[in-house]
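**Student:** task: produce atomic coordinates for the following.
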Amino acid sequence: MLTIGQTFPAFSLKAAKPGDTTGTFVEISNATAGNRWKVFFFWPKDFTFVCPTEIVGFDAIHGALAERDAVLYGVSTDSEYVHLAWKRSDPRLERLAFPMLADIKRELADALGILDATEGVCLRATFVVDPGEVIRFVSVNDLAVGRNPAEVLRVVDALQTGELCPCAWQKGDEVLKAA
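**Tutor:** As a prediction, the model looks like this:
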């Protein structure tokens, strides 16, 4: 699995367009976000149980990430058509503010090393990538356990300070000063 300090892989994937259920798709690549921070969160499968709770949770921090010049991308190995069908069938997902990327060839998930060996789907992985495409945070959960998007936002805040941030540090708290 790729980890801290490594370069996030190049990719180009089709995505269900944010805020749209009409069938409009967009192409998302490394170049799409430009020189901004990126948060990628991967989920195993559409039309499941834990996944929509996480997706709604990440959507809730989308605006806060945008205020921090960070772009949010959700990714699974389902197609853009499956993403669209899921958005149309679940009112919680209809107006998501971020694109749902379709890694149907599993190339990005494989390059990151986050494919579950038994199921062949993405693990619940989260990557925070800086404007230089360097991975700065990685978290991977068991398929059965959802993530805490507020913790991801806290980590983005901490990383963007460029300082030493203690345990449970929150935006606005004092940072540590090395002696």
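
**Student:** for the rest of this, base every contact and every neighbour count on C-alpha atoms.
**Tutor:** Fine.

**Student:** show me where this structure has its helices.
**Tutor:** In the chain, the segments counted as helices under DSSP state H are 50-60, 62-67, 80-89, 107-112, 149-161.

**Student:** for the comparison step, fold the sequence that follows:
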Amino acid sequence: MLTVGDQFPSFSLEAVAAGQAGLDQGAEGKFQTISNKDDSGKWKLFFFWPMDFTFICPTEIVAFSDMAKEFASRDVAVYGLSIDSAFVHLNWRLHNAQLKNLNIPMLADNKRELSSALGVLHYEAGVNLRATFVVDPKGIIRHVSANDLSVGRNPDEFLRIVDALQDGGLCPCSWHKGEATL
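**Tutor:** Model (predicted):
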């Protein structure tokens, strides 16, 4: 698995766009291509989930989506992705009311290129671990974590990590933005 200090790999993936616009109409506006060149100069957070139409995944996706404005206020673009195709992502969004109006794009890594390059594929299950990467504006990985398939993440902790990384000080355990550093 790539780790802190490594360059985040180049990629170009099809995605289901953020928002609800056009979900109940034709394909126009539903899909977009997202690459490592998008949101240049911003921090980026990538969170991987195993696959669509599962039980824990929508709780995480909705939680990250609900916090998209908090991340954006810190100049962080949030991307969610799994090994499913953009068509599967779209179908899931159309049939799950919680996912209909997401504030983040759902990237499709169905060829497993980015997942493989990052080393986040679960060897036995053949799907992504619940991995999360925080990448700085220069494309350098500044935080990486991976959970077992059965354990969801808390987006609040990743917001705290972004705050600490952007602060630049020595941030103690449970530190929050605005508190003194060491």
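
**Student:** how close are the two chains, by TM-score?
**Tutor:** For this chain pair, the superposition-based TM-score is 0.97 by TM-score structural alignment, normalised by the length of structure 1; 176 aligned residues with a CA RMSD of 0.7 Å.

**Student:** about what we covered before: in JSON lines: the helices of structure 1, plus mean neighbour count and distance to Phe127 of structure 1.
**Tutor:** Converted to JSON lines, those look like this (neighbours: other CA atoms under 10 Å; distance: least, CA to CA, whole Å):
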{"stretch": "helix 50-60", "mean neighbour count": "19", "distance to Phe127 of structure 1": "13"}
{"stretch": "helix 62-67", "mean neighbour count": "16", "distance to Phe127 of structure 1": "14"}
{"stretch": "helix 80-89", "mean neighbour count": "19", "distance to Phe127 of structure 1": "21"}
{"stretch": "helix 107-112", "mean neighbour count": "19", "distance to Phe127 of structure 1": "10"}
{"stretch": "helix 149-161", "mean neighbour count": "17", "distance to Phe127 of structure 1": "9"}
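
**Student:** could these be laid out in a markdown table, adding distance to Arg36 of structure 1?
**Tutor:** A markdown table is the format used below for those (distance: least, CA to CA, whole Å):
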| stretch | distance to Arg36 of structure 1 |
| --- | --- |
| helix 50-60 | 18 |
| helix 62-67 | 10 |
| helix 80-89 | 24 |
| helix 107-112 | 19 |
| helix 149-161 | 11 |
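
**Student:** who wins for proximity to Cys122 of structure 1 among the ones you listed?
**Tutor:** Among those, the nearest to Cys122 of structure 1 by CA to CA is helix 107-112 (6.4 Å).

**Student:** mean deviation of that closest one from structure 2?
**Tutor:** With mean CA distance after the TM-score superposition for structure 1, helix 107-112 of structure 1 departs from structure 2 by a mean of 0.2 Å once superposed.

**Student:** related to what we said a few turns ago, and the helices of structure 1: which comes nearest Val128 of structure 1?
**Tutor:** That would be helix 149-161 among these, by CA to CA, at 7.3 Å.
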